[in-house]
Structure formats: structure tokens, C-alpha cells
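>>> sequence and computational prediction follow.
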Amino acid sequence: MSKALNILNEIFGYPAFRGQQAEIVSHLTNGGDCLVLMPTGGGKSLCYQIPALLREGVAIIVSPLIALMQNQATALNEIGVRAAVLNSSLSTEEAGLVEQQLLAGDHDLLYVAPERLLTGRFLHLITRIPIALFAIDEAHCVSQWGHDFRPEYSQLSILHERFPTVPRIALTATADTDTRQEIIERLGLDKARVFISSFDRPNIRYHIIDKANSRSQLLAFILAEHRNDSGIVYCLSRKKVEETAAWLVSHGMRALAYHAGMSTQVRSMNQERFLREEGIIMVATIAFGMGIDKPDVRFVAHLDLPRSIESYYQETGRAGRDGQPANAWMVYGLSDVIQQRRMIEESEAHIKFKQVAARKLEAMLSLCETTTCRRAHIMNYFGETTEMAACGNCDVCLNPPQVWDATLEVQKALSCVYRTSQNFGAGHLIDILRGNLTERVKKWHHDKISTFGIGKDLSEKTWRAIFRQMIALGFLTTANDNYGALQLADACRPVLKGKQTVVLRQLTKSAHSSEKEKAHDMLPSSAAERYLWERLRTWRARTAQEHGVPAYVIFHDATLRELVRLCPQTEDELRQITGIGTRKLDKYGNHLIEILRGS
């Protein structure tokens, strides 16, 4: 481990291992297999990169996305590690050169897509070289019940069959108990050691608020908390992605769109801008994100409800990968619940898949409606027991929601559903309850039924919140049609019979927490520090442009902040700064000292 620590210090510029990193590195270096569950930004890559440099041969890294491969290889090359990629982005000549270099022993790590790895040509190629290890990144892709299923991943057990003596490490940030077991079974990792880090991401502040006007709410959030910051905004549909990006641009934001329906060229260009430039907001479907290794994303916003806690955790984890304060912000309303339920019911998937999807959606709704700490709720979902009662860094803990006995109102709503033959959606039912004599109400003579006007004392917004929570609690379900009709579920019987009390959350305020976000604490406080901060950022941007790499490949924001705070004046003092290894000290030390001395 002294050699491993030396590599960590000299090459990667970190003073010490974090959490279980040292144990994982030791186990893998000594030839053991392992499954590693570690949050995004927790340092998973180091767990195989360091053993790759300690063991003889080349490490083969299986990765699902071209962007991730290229970014990691570029960052490794910048610190003097010999890394390459082999994927469809290379020409035949370029791929041939990488293969020749591989045979010549010129690489320490090779990143490859699962489709390429499974070809007979590639498997034959690597039989001709010593292999240090196999690393299977984003291992949750192996699960057919997971949120990112990739069929090719299910065939990766071939690695153990063909190369039984080569150690393997499977890594993921997102896997519940069932998914973990499926990874172990499908990859043949029965004898592997399992390392599970905490699922807590203490630097991320979680907010989930009631949806009113989602775009206006989003803009207010960005202007209040993240002006000029990089962020990701997730939308469910391609149309909404394009409209939201255009709307943000019209309000002075630097926003780009990304979805699978765009041309490959435009997608690649927008992704490259997001990675290389600062202050870009990417509005995207879930087609964007997995493997995006940009450490300074300060917020992730959701304008639509994710389909599971796994998806939510994975997507929000793209914020604050550098360990600095970040926000996970979401607006959530009745339409989201109905839409997600309908998508499951209308799916042509196998019944078992629908059951799993419904169960995962129910867990996601429970997170949205919880009156206890969101962070503890997420950790419990992933099987991590915690004594945490209040984290102090989520909206529920900062502004505990009020609850009220809504039993009578829920009974009124359920009765209204029953008396309209379970054929109508929430909007029409609310009109009946509030006594709104609309044309549709008159057409169906619903002004003549007993529930007409019995809920006029509550606002439309309050009734929408009631219906949303009734669906979340399983009292109502959506019909398998195109109209969003609500129907009674078996769970509502005790409520209708007066045998069950129903306590609901009151509407949450759309305003932000009265406390300033921790993200504001990241900015240097004095004028002199702010001036030095801007000089360092300007130098980093110019250097990154000269090298053709994203700015964070030169130095993370966390390193710049430490430089501002400690203001080292000599090379020896620079060595003590996190993120400055020997290679970067040699390349950039003189430039940094010039700036820090005010030259």
C-alpha cells in the first residue's frame, strides 16, 4: 500500500485515500474480485486506476458511453498516465494504431464499449497481451429491472469464463438490494467481495416543491441561487427540452438542448460546450448524463418526476461531484403522477416489469411526499440504516412541512370519483367538488350529483395537491386510456368506511429556503480573494483552451479555492494543495506561483 499511496500522492495529487478506497485498491491489486457501490464523486475511478498502475499489463475498462471514456482518458493523459480509448468514434486507421500500441505495451489503461469488447476480434486481441484487470463501470446497466439496462452488459460474464485468473471490479453509484444481487449473478461475481459506501451525499441539498408554473419557478431558482453556474435541467419529453432551453435563452441564460432526437453532430457539439465552458445550463432528457464527468455542476433540476429513486439519485448525483455544495431541485405535481402511472400501464412490457416499475414509482412518490428527512429516506431505500433524524440540508429539515387531517376531504374526493362512474380526470372532478358550472359539468349533468359544490371551501391548487397525494398513497389509480380517468383502488375502502384517518402534507411554498444556500459560501469573501479567484479561473480557461481539454482537467474548482485560501508561495507549499501531483506541479507550478505572488 505504500506504492499505492505514493501513486495517489505523486500522480493524482491527493494526500490520502478516502473511505474504503485503500481497502478496495489493496484487494484488487492482490488479485481479488469486487463489487463497489460508491456515490458519484466518491472516487470510484481511483479504485481501478491505481491497481492498473500497480499490476502488470493493461487494465481493460468497460464503459457504456463514449463521452465518459474520452474524458477519463484525456484527464489521465494530462497527469502522465498512458490511457487510450477504443470505440466507434475512431476511424479504422486510429483504431488500428491503438491496437498496435496495445500489443506493444504502450498503454496502462484501455477504455472500451461493451459492444466492442464482446466481438471475437477484440477478445482474440487481448489474449495476446498481459491483462492487469477488468473494470466494469456503471455495472447497474446489467440489471434488466434497472433504469439504464444495456443488453450487452448481461454478456460480460464471458470475461470470467475466458480470463478466469484476471481480477474484476464492477462499479456503480446506484443499486438497490435486488439490483446488487442481479449484478453478482449476471457477472459471475459470487465470490467477489462487496464494498458498499454510504449513499449519503451531504454536499447536495434536496428540494422538492409543488409545481405551479415550472419554468418561472426554475428561472427564479436559478437567478436566486445559481446565476452563472453550470447546471442540468431534466425534462421528460424532447419537445419540452427544446421549449425550456429556448425559454431560458430568451431570459438571458446560456442554455443548450440535448435529446436523442437531435442529430449526432448537434448533440456532440452541445455536450462538448457543456463540458468545456463554464456557466452552461444543459436542458435534456435522460439521454444525457450517464458518464458525464464534469465536477463543477452546481445544480440538477427536474421539471418532471423521475420514474424511480434510482433514476433520481443517479441524475441528482451529477451535481457537486467535486464535493462542493450543490442543489438537487425539483417541481412535482398531480400531472406528473398521472403521467408516470399511465406510462407504466400503457407499456407493452412484461407484467413482471410493470410490477417492478410500479413499485419503484411508489417509492419515488413516497420520497416526494415524505414529512421526514429526504436524505435519510434515500439512504433507507438503498438499505442503509441511519440514525439520522434531520440532516439540516434538505427542504424538509430546513422548513418542516405542516400536515393536516384530510380524512373528510379525501372521502369527498373518493365519493366524487365513485358518483361519476370512475370515468373522469382530476380537473373535471375538482370542478364538480368546487361547484364550477362548466360546459362539461352541465353536459354530464354532474351539477345534479350530491358531491357538486361540497368542496368549494378549498382552492383548486389545494384540491390538486389532495388528488396527487391520494394517488401517491394508492387510494386512486389511473385508467388505461388516453383521458387520465381516475379510478378507486382497493386501498381506499377503509377510508370510505371511516375506519382509516388520512393525514396529508399542506402545500409547500414555491419560494426558496430563507437560509442562503451553501453554494454561496463557495465564493471568496474578500475583494482580494475574489480578484485572485478570477485570475486563476482566467488562467485555467486559457490553459485548457491551449491544451484542448475542459477546464476541470487542468484543475478542479476545489483546487483553485484551496489555492486562494492558502496562497502558497513556493513549490513545496504547492505540493500540499489537493489535486496538484508531480506532473501538474512540473507543468503549472511556475505559472501558479506567478499568479499567487501577484506578478
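Noted; the coordinates are in hand.

>>> switch to C-alpha atoms for all contacts and neighbour counts from now on
Will do.

>>> show me what contacts residue 48?
Residue 48 makes contact with 25, 28, 135, 169, according to Cα atoms under 8 Å, 6 or more residues apart in numbering.

>>> quick one: which of these is nearest residue 85?
Nearest to residue 85 out of those is residue 135 (Cα to Cα; 13.9 Å).

>>> that closest one belongs to a strand?
Yes - under DSSP: H, G, I helix; E, B strand; the rest coil, residue 135 sits within a strand.

>>> how much space separates it from residue 269?
Going from residue 135 to residue 269 by Cα to Cα, to the nearest Å gives 29 Å.

>>> neighbour-wise, which of these two wins?
residue 135 (26 against 13; other Cα atoms under 10 Å).

>>> the more buried one and residue 168 touch, don't they?
Yes - using Cα atoms under 8 Å, residue 135 is in contact with residue 168, at 5.7 Å.

>>> adding another structure so you can compare the two:
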Amino acid sequence: MLPSDIYSGFLLSSPTHSFCPRWPIMDSYSDLDHLSHEKPVAPTSSPEDVLHKVFGYESFRPLQGDVVHELVGGGNAMVLMPTGGGKSLCYQIPAMVRPGTGVVISPLIALMHDQVAALRQLGVRAAFLNSSLAPEQARDIENALLQGELDLLYCAPERLLQPRMLSLLEDASLSLFAIDEAHCVSQWGHDFRSDYLGLSVLAERFSHVPRIALTATADERTRREIAERLSLTDARHFISGFDRPNIQYRIAAKTNANKQLLDFIRSEHPGDSGIVYCLSRNKVEATAALLQKNGYTALPYHAGLPAEQRAHNQERFLREDGVIVVATIAFGMGIDKPDVRFVAHLDLPKSLEAYYQETGRAGRDGNPSTAWMVYGLQDVIKLRQMLEGSQGNDTFKRVERQKMDAMLGLCEITTCRRQALLRYFGDQLDERCGNCDTCLTPPETWNGTDAVRKALSCVYRTGQRFGVNYVIDVLRGVDNERIRQAGHQAITTFGIGAELTATQWKSVFRQLVANGYLRADPEGYGALQLTESCRPVLRGEVALELRKDPERKAVSKTSAGRAGNKAPITDPEGWEALRRRRKELADEQGVPPFVIFHDATLQEILERRPATLEEMAQVSGVGAAKLERYGAIFLEVLGELEQSQGSVQRQEEHSGI
């Protein structure tokens, strides 16, 4: 059973038009009449022609071209690329080159709306079928499919599997099937959706139609399961590297989480868009209120909010600059906002898959971004208790323990975090990344063998019935009524740990729980208990090096990004003028600004200063449709800037400045 917060608010069976206001819903298929009823490029066009003329890019990224040509040639493919790696082009371009309509199975309404809106900006004949459409609107889309008037059609797995929809598809001319977020088919994955299991029907009923499955998050076990369940074992697999070098990974011990979060945002990301993840709804509300009190535009997002409010908050996050969403894991999947500059975790994710997926929402545009997290002993205890108390069978619990251990291992590692993260997904980084906290400020270690033996002994001597704070008080020889009542001032471990502070002992216990020497009472009372792993330590057969938790200085934002660093904006006035015009155009059309042009495209326009439409066409991200729609508008902005800045320069020269 999935936690309710994972998909609540986005389940395709529940929303109505009023819940998803950010894209104008088509009143009829005639809403697309401004687009040609012919394909925007000839069916005989090469993928490279489509890439350049429609999308405005000169060349494919690594593996993109190979995947595209495999599909254009009629083959099947399984694709694993990191978030922001360009997965969507791998099926969008073949769908436009091959005859027929490409059908994209997408899990969320938000994701469909984002991609369809962006494609229509490019002149591509794209539409979606989901529960946000009125019956007559859906019929118009279905007729367009049957008439061959669509390049791409997006729908949810639950709709696709309806007998009526399958029959409709059998009567249509199809160029391919694309199964997005394919990790949802894995029962071992963090985003499992039972409807994805039924997608094996595509291989049975449409064996002549090429199929492609895509995901950004899948370890080797999950990849095998995707291939088996979607009948893609014979397909070519395209595995790109998992590395997101523009993201700086940082994990710190939790001391005062609220203060740590505020210090992080103030010092490194003032005015930036970001996501803060919390485990509970109450914590989401409290954290959003804290940020609002400190002057930030912070909006809560969790399944307990009315659907209209969730949609409104998501709308603001996508359209406005500098908005921070504080959310449970209900938020994020399918959010295609490219300029999220930070993702912060105030609670420990359950697995590295979840951590990678959530942090991957930062920096989709390739610019420097931060994945920041604080975690503490109580996080570890809470997650372990939740796992042991779950209704899963022994196999499920064993797999989940392995995933949790890998997550904890990343937190406590003293070597490069990126190397460890990539290694988990079967990827390799030969050298330290230089862009994670353990590379930038290598942690100190200390021989904690004696401290560990004292800690384990004290847990044993107190009967394995008490939580960490009580055991630390006994170790440090605190004389209080509770300890006297229990008689623990008379045991041999009372006062043997006075050389360490309470904070230092918390670090010791956190690492002992994280590394499996202690566990939390599965009954849920928080008592620490010994595990079999601690026997060699107690017998003196094992020496342990522990990680010190130093006082860390904030890492300068300018140091972020060992790759993908962008030069600072040298013309702030011009930058703001372009962004302002983009925002006006976006508001007029009811779409987020990045659907008009990504920041990277605006930056290149500012740097190149094109003077003609021909020069504007050379800017990356300016395809034929956007050139026709927006080229003259942005040339006018540049002309006004040139005039304004020239006037200022003349005045300065005249005044002798």
C-alpha cells in the first residue's frame, strides 16, 4: 500500500478542470487550429532536421541521437537518463519523423500539461486525454487522433488500459508508444503504481509499434524488472550516466533544523526558487509558516490540503520567481520547472532512489544548484521503526532495510558523496567530484572504539529499555531523580563517558544506529537495543573510526558547480528586461515563463545580441515556431536596451564620469 501523500492531488481519476488552472483547457480541438494540420516538418525529414528546425538545437546530447535513430528505425528501447538529460526528445522527435501519432503514457496530469503546452509553443500538434477534459473535449481529441491530426498524444496508464481506449488506438495510425517514469512499474521502487503493471498489453496487442520506456531513477534490480514487466528484454538498453555535476550534495548533522535551514537559504539562495521536503504534514505547515515569518514566499503542499489550494500553490511555484514550496513527497513528480536552485530535506528519505529523484528536481537547466539535507538520530530511529512495524513480508523488509542502509551509508560516508551515490546506481566516477561537502571540506575522523564500547555497554547495563537521551545521561554521570529511581547510578557504566559532551555522544549513537550496531525498539518506544553486529566490537575484535561533526561554515554559492557553471550576468538591466518581457508573454498565455524560453536561451540572447531574425535563429532553443512567434518581440527589447544604454553612456561621457 502506498503512502497517501505520494500521489494525492495528482491522481488522474480525481482532478477536475478547476483543480488544474495553469493551462487553458481546450474548448475543442479547434483550439489547435492555429497549428498546421500537416506535420510541422515533412515525414521524410531527418531527426537532425527536426531537432534544429523545431527545437532549435544544433546537435543531440550523448545517447539521444542513438535512441532516436533506434526508434525511427522501428526498434524498441529502454532509456535511463538523469533528470534534465533530455529524455523527452528521445520519443518526441521519432514521433514527429515516423508516420502516425506517438502515444505517451505519463503518470500525472501536471506532467502532461507541462509537456503539451511546451510542444504547442514549438508548433507541434500535441494534446492530452485525461479526466480534466469535458466529454466533448475528449471526443474532439479522439477524432483528431483517428484523423491523423496529432503528432503526440499524452494519456495516463489507467485511461490507456480501458477497453474503449485500447480499441480506439487499434483504429488509429501509431508511430510509437513511450512509457515515461517507467520505474513506476517496479514493485521494489519508491514510486510503484499498480496501473503500470498492465502496460505489458502494449507488447501483446501492438507488437508492430515501437516502444520506449524511460526513467531517471533505477538501480540494476529495478532496470531488470522494468524490462521484464514491459516485455523489453530484447530491446536495446541505453544507460546514460547518473551524474548531475551541477548539483552540489551536502548533508549535515541535525542540530537546530529550522535555524540551519534559514541560515542556508539566507547565505546561499536568497531570492531563489526551491523545494523543502518534510516527512509529515504538520512539519510542512510549520516550516512554511517559519519561512513566511522570515520574509520568504513559502507555500505548503501536502495531501491534506484542498485540491484547489494545492493546484494554486503549484501554479505560483511554476509561474513566479523566488517561490519556495514546502512539501511532503506528494509534490514533485512531473514538475518540469528548470530553475529550481535548491532542494532541501529536513527529514531523511527512505532510500537513495527517493533521494536521487527528489534532489534531481534541482538544476534541470544545468546551472549550479544545491541538494542540502540535515538528519539526526531520531530520523534514523523513526524510519527503522516504521519499517519494522510495517505489514510487509520478510522479503519486503529485507529489501527495504538494504535501501535504508544505503541511504544512511551516504549520510555517514567520509569519502566523496557523488562517487558513492553513482556507485549505488552502477555508475562510476573515477576521481573525487570536488563538488560535494566531503570533497570541499573533508570531514575529520577519530578512533571511537573505546567510546563505542562504552555506549554499547551502557545500553546493555540499562536493560535495553531506554532512549538515547537517558543512556547519554547515564554515561555522563548525570545525577537526576529518574536515574536514581532506576538505580542506574550504581551500575558500572554510570559516569564513564564524562569526557564527551551530550552532542558528541549523540553523534556516536547516530552512527551506531546508522551502521547497524544498535537498533530502535520495533515496538515503537524508542528504546535502543543491541544487534548481533555489535558482538565483535564488545569483544575488542574490531576498531571503529567515527566521523566528527564539525562546525561547518556555509559553502559559498560561487563555489558550487564543478561543471555547468554559468558566468555571472554582466548586464543585469538587460537580463531583467528580457525576463520581464518573457513574464508578460507567459501571463498573457497562461503558461510558466520557461515555456516561452528557458533561462539559458535568454542568457544566450543577451550575450549574442542578435540584430536580425536570421541571427536570432542561431540561438540555442529558438526553433522555427518560436522564432516566428517571439523573434521580433525580443529583438525589439534588445533594440530598446541598446538605445537606453547608449543614452546613459553618452550622458556619462558628457558629464565626465
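Everything's here; your move. Since the model is a prediction, treat every value here as computed from it, not as a measurement.

>>> okay, now residue 240 of the second structure: neighbour count?
16.

>>> what's the match for it in the first structure?
Per TM-score structural alignment, the equivalent position to residue 240 of the second structure in the first structure is residue 197.

>>> distance of the residue nearest to its match when sequence neighbours are not counted relative to residue 172 of the first structure?
Nearest residue to residue 197 of the first structure in three dimensions, chain neighbours excluded: residue 38, at 5.1 Å (Cα to Cα, 6 or more residues apart in numbering). Going from residue 38 of the first structure to residue 172 of the first structure by Cα to Cα gives 6 Å.

>>> and residue 340 of the first structure, by the same measure?
Counting by Cα to Cα - residue 340 of the first structure and residue 172 of the first structure are separated by 25 Å.

>>> between those two, which one's more packed in?
The neighbour count for residue 340 of the first structure versus residue 172, taken as other Cα under 10 Å, is higher for residue 172 (22 against 18).

>>> just give me the match in the second structure for the more buried one.
That one, residue 172 of the first structure, aligns with residue 215 by TM-score structural alignment.

>>> thought its match was touching residue 178?
No - with contact defined as Cα under 8 Å, residue 215 of the second structure does not reach residue 178; the gap is 10.9 Å.

>>> could you find the residue nearest the spatial middle of the first structure?
residue 315 (1.9 Å; Cα atoms, centre = their mean).

>>> the residue in the second structure that that one lines up against: which element?
Using TM-score structural alignment as the criterion, residue 315 of the first structure maps onto residue 358 of the second structure. Under the criterion of DSSP states H and E, residue 358 of the second structure resides in helix 352-359.

>>> what is the burial count for the residue nearest to residue 82 of the second structure when sequence neighbours are not counted?
Counting by Cα to Cα, 6+ apart, residue 216 is the residue found nearest to residue 82 of the second structure once chain neighbours are left out, at 4.7 Å. For residue 216 of the second structure, the number of neighbouring residues by other Cα under 10 Å comes to 25.

>>> could you do residue 169 of the second structure as well?
Around residue 169 of the second structure there are 18 residues (other Cα under 10 Å).

>>> quick one: secondary structure of residue 291 of the first structure?
Residue 291 of the first structure - assigned by three-state DSSP - is coil.

>>> and residue 287 of the first structure, by the same measure?
coil.

>>> what's the match for it in the second structure?
By TM-score structural alignment, residue 287 of the first structure lines up with residue 330.

>>> how about residue 216 of the first structure?
Match for residue 216 of the first structure (TM-score structural alignment): residue 259.

>>> which residue numbers in the second structure go with stretch 405-414 of the first structure?
Mapped onto the second structure using TM-score structural alignment, stretch 405-414 of the first structure covers residues 447-456.

>>> cool, stretch 546-559 of the first structure as well?
The aligned range for stretch 546-559 of the first structure is 588-601, by TM-score structural alignment.

>>> report all helices and strands that the host helix or strand of residue 325 of the second structure contacts.
Secondary structure from DSSP H and E places residue 325 of the second structure in strand 323-327. Contacts defined by 3 or more Cα pairs under 8 Å, 6 or more residues apart in numbering; DSSP states H and E place strand 323-327 of the second structure against strand 273-277, helix 281-293, strand 297-301, helix 307-319.

>>> which one of those lies nearest to residue 122 of the second structure?
Closest among these, using Cα to Cα: helix 307-319, at 19.2 Å.

>>> same list (the helices and strands packed on strand 323-327 of the second structure) but as TSV, adding distance to residue 139 of the second structure.
Shown next, in TSV, are these (distance: least, Cα to Cα, whole Å):
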stretch	distance to residue 139 of the second structure
strand 273-277	38
helix 281-293	39
strand 297-301	33
helix 307-319	25
